[in-house]
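Novice: Have a look at this prediction, sequence included:
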Amino acid sequence: MSLLGTSSSDAWPLRAGRRPFVVLLALLLTVGTLVSDAVAAAGPTGSGAAATPDRARYDVALRSDADGGHWTGRQRVSFRNASDRPLREVYLRLWGNGEDGCGTPGGPGAPGVSSPVVVSGVRGGTADPLTVDCTALRIALPKPLAHGKRASVAFDVSITVPDRNARFGREGAVRFLGNALPVLAVHDARGWHLDPYVAVGESFYALTGDFRVRLDHPSGLEVPATGRTWSRPGGPDRTVTLSVAKRVRDFAWAAGPFRTATQTSPGGVRVRAYWAPGTSAAGVRLSREEAVAAIDRFGREFGRYPYGEVDLVMTSGFGGGMEYPGLVLLGTTEEGGAVVHELAHQWWYGIVGNDEYASPWLDESFAQYANFRFYGLETDDCWSDVYWPDDGTELTASMGYWSQHRGEYHLVYTAGPCALFDLERTLGPGAMARLLKGYARDHWFGVSTTEDFKRAAQSMTDEDLGPFWESHHIG
């Protein structure tokens, strides 16, 4: 999820193996007060409903300015209707507008008022005005799309990186483009998921799709990106970075004067490191070592990493970290960073998806549980450092709740992994390992809910787990 001061980067996690649990809790309590005020009703999605549109294919061609802070081009999205009902519309989520909304004077589009992400020239449908604080764009299709049929929409897109150190922002000469590309919203049994953006935490919910992205940029910029990437010469003093990413929920990239290094894990995953000038050499080295170890270990525990390559983007000032498919953003000091937690997210949300607004614990608590296990932390008494506000607070609450109870959001990072370790003690380590691997297999590239996990856990034991869920505030 996102914990970067007043901005947005992920996980806290951190290299919790290097910090006493109580210090980690204190940090979380401080940062937890910064959760966004955005509130909207949202509920968990029934996994039995046919989510649509699915099997999306994104074809993107963008060209940057001299420093990678502004990108313009075209994007085409084709999709299938998985629903039994005709699909009459689609929505794009322009998450890059989340913090700036519909624009502010002197903002990213200065002079004037505009949002950081602007879509225009829509083809293949009729666009309505932006809604949900300029993060949702409805496009009415020219005719109803029947079950199993495909359609596409295309549009011009302009992306201006905001002047803030955030997952969509900048640090010195580095540009971060997380959640910058418009992506399809999801419709299921609950209707269209059009939840508001939250700056600390995530609102994201997407089905997997395929991306083919062409990024034209100055040759002096390195451009790490989601997917398998390669480069070729462009125009004078320019380079074209090409990326192909299959079965991913989003696409992110960065641009800057990075130093780079590449190594391959014993399990065959290519780990590409990019670090900005001024980033601790010791921290870069440690993060690379831990990344190589973690990507293989989690592959053994949860299922082999399917993307072949992962990029680590490291700077000295980025707060915490933020995960994207095949790419993680990391604040890196001499003690390393949140690389293990962020790589755990490649499975928990990336491969095993969930509605992050409705059920943030399903990715954050699971990633932190994996992080704790990687470092071999002692968890027998971890509840002693967890402050539980009252009996009405549920670990499984949505971002709508956490946005109104900011000081409690740390629970998904503290109480969440404690609950999973208690479940491990209840089932036994062997059964817990089988549970997680089987649960991941059953929801590979799909979407899971809390009820799905509870059913999977119950299948591992004859003991009624109802009292366990109740005592651990897992609704």
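Specialist: Looks like it arrived, so ask away.

Novice: hey, let's count contacts and neighbours off CA atoms from now on
Specialist: Fine.

Novice: Show me where the stretch 101-250 of the chain has its strands.
Specialist: For the stretch 101-250 of the chain, the strands defined by DSSP state E, counting those that start in this stretch occupy 117-123, 126-127, 136-145, 150-160, 168-171, 174-177, 183-184, 187-188, 191-192, 209-218, 228-233, 238-248.

Novice: now these in a markdown table, with distance to residue 375?
Specialist: Formatted as a markdown table, the strands of the stretch 101-250 of the chain follow (distance: least, CA to CA, whole Å):
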| stretch | distance to residue 375 |
| --- | --- |
| strand 117-123 | 39 |
| strand 126-127 | 49 |
| strand 136-145 | 40 |
| strand 150-160 | 39 |
| strand 168-171 | 30 |
| strand 174-177 | 29 |
| strand 183-184 | 35 |
| strand 187-188 | 38 |
| strand 191-192 | 40 |
| strand 209-218 | 33 |
| strand 228-233 | 29 |
| strand 238-248 | 28 |
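
Novice: Serialize those to CSV and add fields for mean neighbour count and distance to residue 59.
Specialist: What follows is those, written out as CSV (neighbours: other CA atoms under 10 Å; distance: least, CA to CA, whole Å):
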stretch, mean neighbour count, distance to residue 59
strand 117-123, 18, 14
strand 126-127, 16, 19
strand 136-145, 18, 18
strand 150-160, 20, 9
strand 168-171, 22, 21
strand 174-177, 26, 17
strand 183-184, 24, 11
strand 187-188, 20, 22
strand 191-192, 12, 23
strand 209-218, 22, 5
strand 228-233, 14, 15
strand 238-248, 20, 10
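
Novice: nearest to residue 288, of those strands?
Specialist: strand 228-233 (18.5 Å; CA to CA).

Novice: how about the strands of the stretch 101-250 of the chain, which one is nearest residue 328?
Specialist: Across those, closest to residue 328 is strand 174-177 (CA to CA), at 10.5 Å.

Novice: let's bring in a second model and compare:
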Amino acid sequence: MVGLIRLRKPVVLLAIISVFAAEVVSQGAARGQHPTTAQPAEIKSLLRSHYQIQLKLDFDARSYTGRERVRWVNRGGRSTAALYFHLYSNVRVSQPTGASGSTAAALTVAEADEPRIEVTEVSSAADNEQLTFVLDDHGTTLRVNLGEAVAPGGSAEVLVTFKGSVPEIDPEETSITTHVIKQVSAALRGEREIRRARDINFRCRGLMLLGTFYPVLAVHDGDEWQRKIEPSVGDIIFNEVADYEVSVEVASGVMVFTSANGLETKSEGETVKTYTGASLRDFAIVAGHGLRSEEAVVGNTTLRSIFLPQHERAGKSVLLAGTNALRIFTARFGPPPFKTINIAEAPLVAGLG
């Protein structure tokens, strides 16, 4: 779940609200026993999709490579022989229809200012057999053809290898002046600012935000896959809740914060941190050189403020304000359903806001 809090400076705080939960798959389920022996919470976990992602992030090159193991459970009433994934980073407000000459060159330049994700290989997790896949809908939908149809109540696990990149956003684009000009211009034209993938996938002002860096399963509603993505004034992300285990490898000195709890291991020149979270709608990453954080505890909830060193004073002020707000919320409505709430500093790209 992602929310935005504006500051007076041309920087916003991206609140990544995380739910941390222990692994709830019972030993009996792990041994293949019938799931009816599990408790209700354990059954729900078995029915949720599960992502196990290994990501190598090159902060300086604005690129990444990754591999994910995805488990999907067929909760519909019919068998299916294909899985569908969204590639949100490839969504464009206006899709190119083909061009030549100077127009093609202009499209190439414009594409360099957008995030991109590319799927390089898909295989079965059971036997590593290569699976055929197709990119549909201008490269925004990945269709994986399974070797065997998945019956109702059955599951499939696939391995997807991918790579991607994000653009460098001009700091001027995140200024208050630019925001005002864009919004006034849109109002004069009678138009609305449409959400773009680059709004949540970029590097700017020493920070990198990865909001849609991995292929994510499309929603399977009944027996139909909800494949279509329509950019609008609202959030472009439409996912089902899932469980995540994500390992992020970065160069030493690059700090990483995500939508889940993490355990860190270090080797020469590199740092690997593994994050786990249950029932998450999506998984976002904020990274940067020297990012700092401070925490406060309200009841059973940990509130964390994440900020750049030069904005330490603002980061501490945000933590204080957030702590007071959380205390008021808890007193009036009871404790929130979150074990940890991260408030992370990030530039606000013009068009998002």
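Specialist: Received it, and whenever you're ready, just let me know what you need. Because the structure is predicted, anything quoted here is derived from the model rather than measured.

Novice: sorry, back to before: indicate which one of the strands of the stretch 101-250 of the first structure is closest to residue 65 of the first structure.
Specialist: Nearest of these (CA to CA): strand 209-218, 7.1 Å.

Novice: what's that closest one in contact with?
Specialist: 54-68, 234, 237-249, 251 (CA atoms under 8 Å, 6 or more residues apart in numbering).

Novice: hmm, 6 Å instead?
Specialist: Residues from elsewhere that reach strand 209-218 of the first structure (CA atoms under 6 Å, 6 or more residues apart in numbering): 55-64, 238-248.

Novice: mean shift of that strand relative to the second structure?
Specialist: Mean deviation of strand 209-218 of the first structure relative to the second structure after superposition (mean CA distance after the TM-score superposition for the first structure): 0.6 Å.

Novice: Which part of the second structure matches that strand?
Specialist: Using TM-score structural alignment, strand 209-218 of the first structure lines up with residues 242-251 of the second structure.

Novice: The aligned partner of residue 275 of the second structure in the first structure and residue 118 of the first structure: what is the separation?
Specialist: Here residue 275 of the second structure is matched to residue 243 in the first structure, going by TM-score structural alignment. As judged by CA to CA, to the nearest Å, residue 243 of the first structure and residue 118 of the first structure stand 23 Å apart.

Novice: Check residue 375 of the first structure too.
Specialist: Counting by CA to CA - residue 375 of the first structure and residue 118 of the first structure are separated by 43 Å.

Novice: can you check residue 261 of the first structure too?
Specialist: 35 Å.

Novice: give me the element residue 187 of the second structure is part of.
Specialist: helix 176-188 (DSSP states H and E).

Novice: how about that helix: buried residues?
Specialist: 176, 178, 179, 182, 183 (16 or more other CA atoms under 10 Å).

Novice: Columns distance to residue 252 of the second structure on top of those, output as JSON lines?
Specialist: Output for these, formatted as JSON lines (distance: CA to CA, whole Å):
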{"residue": "176", "distance to residue 252 of the second structure": "33"}
{"residue": "178", "distance to residue 252 of the second structure": "34"}
{"residue": "179", "distance to residue 252 of the second structure": "35"}
{"residue": "182", "distance to residue 252 of the second structure": "38"}
{"residue": "183", "distance to residue 252 of the second structure": "40"}
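
Novice: Residue 95 of the second structure: which of those is nearest?
Specialist: Nearest to residue 95 of the second structure among those, with distances taken as CA to CA, is residue 182, at 21.4 Å.

Novice: Just give me the match in the first structure for the closest one.
Specialist: Counting by TM-score structural alignment, residue 182 of the second structure has no partner.

Novice: So the residue of the second structure most remote from its centre versus residue 122 of the second structure, what's the distance?
Specialist: The centre of the second structure is farthest from one residue, residue 101, which by CA atoms, centre = their mean lies 36.1 Å away. The gap separating residue 101 of the second structure from residue 122 of the second structure is 35 Å, by CA to CA.

Novice: What is the aligned counterpart of residue 202 of the second structure in the first structure?
Specialist: Counting by TM-score structural alignment, the partner of residue 202 of the second structure is residue 169.

Novice: Kindly report the same for residue 158 of the second structure.
Specialist: Checking TM-score structural alignment: residue 158 of the second structure goes with residue 153.

Novice: Just to check, its match is in contact with residue 122?
Specialist: No - at 7.0 Å, residue 153 of the first structure does not count as touching residue 122 under the criterion of CA atoms under 6 Å.

Novice: any shared contact partners between these two?
Specialist: Common neighbours of residue 153 of the first structure and residue 122 (CA under 6 Å, 6+ apart) do not exist.

Novice: Which residue ranges of the first structure form helices?
Specialist: 21-32, 281-302, 339-344, 361-375, 399-404, 415-427, 429-442, 450-458, 466-471 (DSSP state H).

Novice: most neighbours per residue, which of those helices?
Specialist: Neighbour counts (mean count of other CA atoms under 10 Å) averaged over each of the helices of the first structure peak at helix 339-344, with a mean of 30.

Novice: Find me the equivalent region of that helix in the second structure.
Specialist: By TM-score structural alignment, helix 339-344 of the first structure lines up with nothing in the second structure.

Novice: which other helices and strands contact that helix?
Specialist: helix 361-375 (3 or more CA pairs under 6 Å, 6 or more residues apart in numbering; DSSP states H and E).

Novice: Could you tell me where the helix it packs on falls in the second structure?
Specialist: By TM-score structural alignment, helix 361-375 of the first structure lines up with nothing in the second structure.

Novice: Which position in the second structure pairs with residue 135 of the first structure?
Specialist: By TM-score structural alignment, residue 135 of the first structure lines up with residue 140.

Novice: And residue 403 of the first structure, by the same measure?
Specialist: In the second structure, residue 403 of the first structure lands on no residue (TM-score structural alignment).

Novice: buried sites along stretch 91-104 of the first structure?
Specialist: 91-103.

Novice: cool, and stretch 63-73 of the first structure?
Specialist: Buried-residue list, stretch 63-73 of the first structure, by 16+ other CA under 10 Å: 63, 64, 67, 68, 69, 70, 71, 72, 73.

Novice: thinking again about what came up before, spit out the contact partners of the match of residue 135 of the first structure.
Specialist: Counted by CA under 6 Å, 6+ apart, residue 140 of the second structure has contacts 86, 87, 90, 91.

Novice: For the third one, give me its contacts.
Specialist: In this case it means residue 90 of the second structure. Contact analysis of residue 90 of the second structure by CA under 6 Å, 6+ apart lists 116, 140.
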